[in-house]
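A.B. asks: sequence isn't available, so here's the structure alone:
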């Protein structure tokens, strides 16, 4: 089923959306000052190549950013605030309107689902990572297991 939905995504120009976000991320990374945003948007572009086989996760939520430099984390936070205020709101609004327009048609429902589920990444791409469904499921399972361990102590 995932393969079928990925094919529908590609046929309905999902590849173009992926390309746009990947190129935007590359440009922002090359500008150096906006590198945290660019890296996040490149991960989002990678996600959009096969959105039904991958997921976007927050590195901070699963403690995947423990080895990152503290200065880089602080800088990323400042850049993220500027991005959200200047562009994140507008990009998220555009993606939400696109999802709504595609949801009107039956054929566009899978695409609308992908865009709606990834609104958080468009709004704030800093610190997000594209992983396969299996990796995402395993990280969620480990987090749930850890929470159960904490509750039973």
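C.D. replies: Received it, and whenever you're ready, just let me know what you need. Computed from a predicted structure; not experimentally measured.
A.B. asks: CA atoms for contacts and neighbours, from now on please.
C.D. replies: Will do.
A.B. asks: the residue nearest to residue 34 when sequence neighbours are not counted: neighbouring residues, count only.
C.D. replies: Counting by Cα to Cα, 6 or more residues apart in numbering, residue 28 is the residue found nearest to residue 34 once chain neighbours are left out, at 5.4 Å. Counted with other Cα atoms under 10 Å, the burial measure for residue 28 works out to 20 neighbours.
A.B. asks: dump the residue contacts of residue 28.
C.D. replies: Contacts of residue 28 were listed using Cα atoms under 8 Å, 6 or more residues apart in numbering, and they are 34-35, 37-38.
A.B. asks: CSV for those residues, including neighbour count, secondary structure and distance to residue 130?
C.D. replies: Listed next are these as CSV, based on neighbours: other Cα atoms under 10 Å; DSSP: H, G, I helix; E, B strand; the rest coil; distance: Cα to Cα, whole Å:
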residue, neighbour count, secondary structure, distance to residue 130
34, 19, coil, 19
35, 19, helix, 17
37, 26, helix, 14
38, 25, helix, 14
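A.B. asks: another structure for you, compare them:
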């Protein structure tokens, strides 16, 4: 079932979302100072391509640089990305087949708000939550 939902997601929403995150990552990597944001954008892009069967966990040892980076990210891009995810989730919820896709879109909000210090892991691998 996850594979089917991921394929439908990829066609209707995932490819466009991932492309946007990849373009943002390229821009961030060109501007040398923002390379950590570029790496985070590429990580979110991979998650946006295939979200079903994966989840986001916070790294408790991320530290102060992660917090400072997340505050900057939230102000510059995170809030707007979250609003975009909510706005695109609403039409998906209107159709019955789009409800799981809307849920997946809302699932991207936490990592789009605060990407630094987050890990994306498979839900089938319970030990992945504890591994580094």
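C.D. replies: Noted; the coordinates are in hand. Everything numeric in this text was worked out from a predicted model, so none of it was measured.
A.B. asks: list the TM-score for the superposed pair.
C.D. replies: Both chains were compared after superposition, and using TM-score structural alignment, normalised by the length of structure 2 their TM-score is 0.83; 131 aligned residues with a Cα RMSD of 2.2 Å.
A.B. asks: returning to that earlier point: just give me how far the helix or strand containing the residue nearest to residue 34 of structure 1 sits from the chain centre.
C.D. replies: Under the criterion of DSSP states H and E, residue 28 of structure 1 resides in helix 14-30. Helix 14-30 of structure 1 has its C-alpha centroid displaced from the chain centroid by 12 Å (Cα atoms, centre = their mean, to the nearest Å).
A.B. asks: what do we get in structure 2 for residue 89 of structure 1?
C.D. replies: For residue 89 of structure 1, the equivalent position in structure 2 is taken to be residue 79, counting by TM-score structural alignment.
A.B. asks: over to residue 131 of structure 1?
C.D. replies: Counting by TM-score structural alignment, residue 131 of structure 1 lines up with residue 121 in structure 2.
A.B. asks: what's near enough to touch the nearest residue in space to the match of residue 89 of structure 1 that is not next to it in sequence?
C.D. replies: Residue nearest to residue 79 of structure 2 in three dimensions, not counting chain neighbours: residue 113, with 6.1 Å by Cα to Cα, 6+ apart. For residue 113 of structure 2, the residues meeting the contact criterion (Cα under 8 Å, 6+ apart) are 70, 73-74, 77-79, 81-82.
A.B. asks: and if we set it to 7 Å?
C.D. replies: Under the criterion of Cα atoms under 7 Å, 6 or more residues apart in numbering, the neighbours of residue 113 of structure 2 are 74, 78-79, 82.
A.B. asks: ok, now residue 70 of structure 2?
C.D. replies: 114-116 are the contacts of residue 70 of structure 2 under Cα under 7 Å, 6+ apart.
A.B. asks: same thing but at 8 Å, please
C.D. replies: By Cα under 8 Å, 6+ apart, residue 70 of structure 2 lies in contact with 113-116.
A.B. asks: so of these, which two are at opposite extremes in space?
C.D. replies: Maximum pairwise distance in the contacts of residue 70 of structure 2, criterion Cα to Cα, is 9.3 Å, between 113 and 116.
A.B. asks: how about the helices in structure 2?
C.D. replies: The residue ranges that make up the helices of structure 2, judged by DSSP state H, are 2-9, 15-30, 35-49, 64-73, 79-94, 99-107, 109-113.
A.B. asks: can I get the ones you listed in CSV with distance to residue 131 of structure 2?
C.D. replies: Written out in CSV, the entries for the helices of structure 2 read as follows (distance: least, Cα to Cα, whole Å):
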stretch, distance to residue 131 of structure 2
helix 2-9, 24
helix 15-30, 26
helix 35-49, 17
helix 64-73, 19
helix 79-94, 28
helix 99-107, 22
helix 109-113, 19
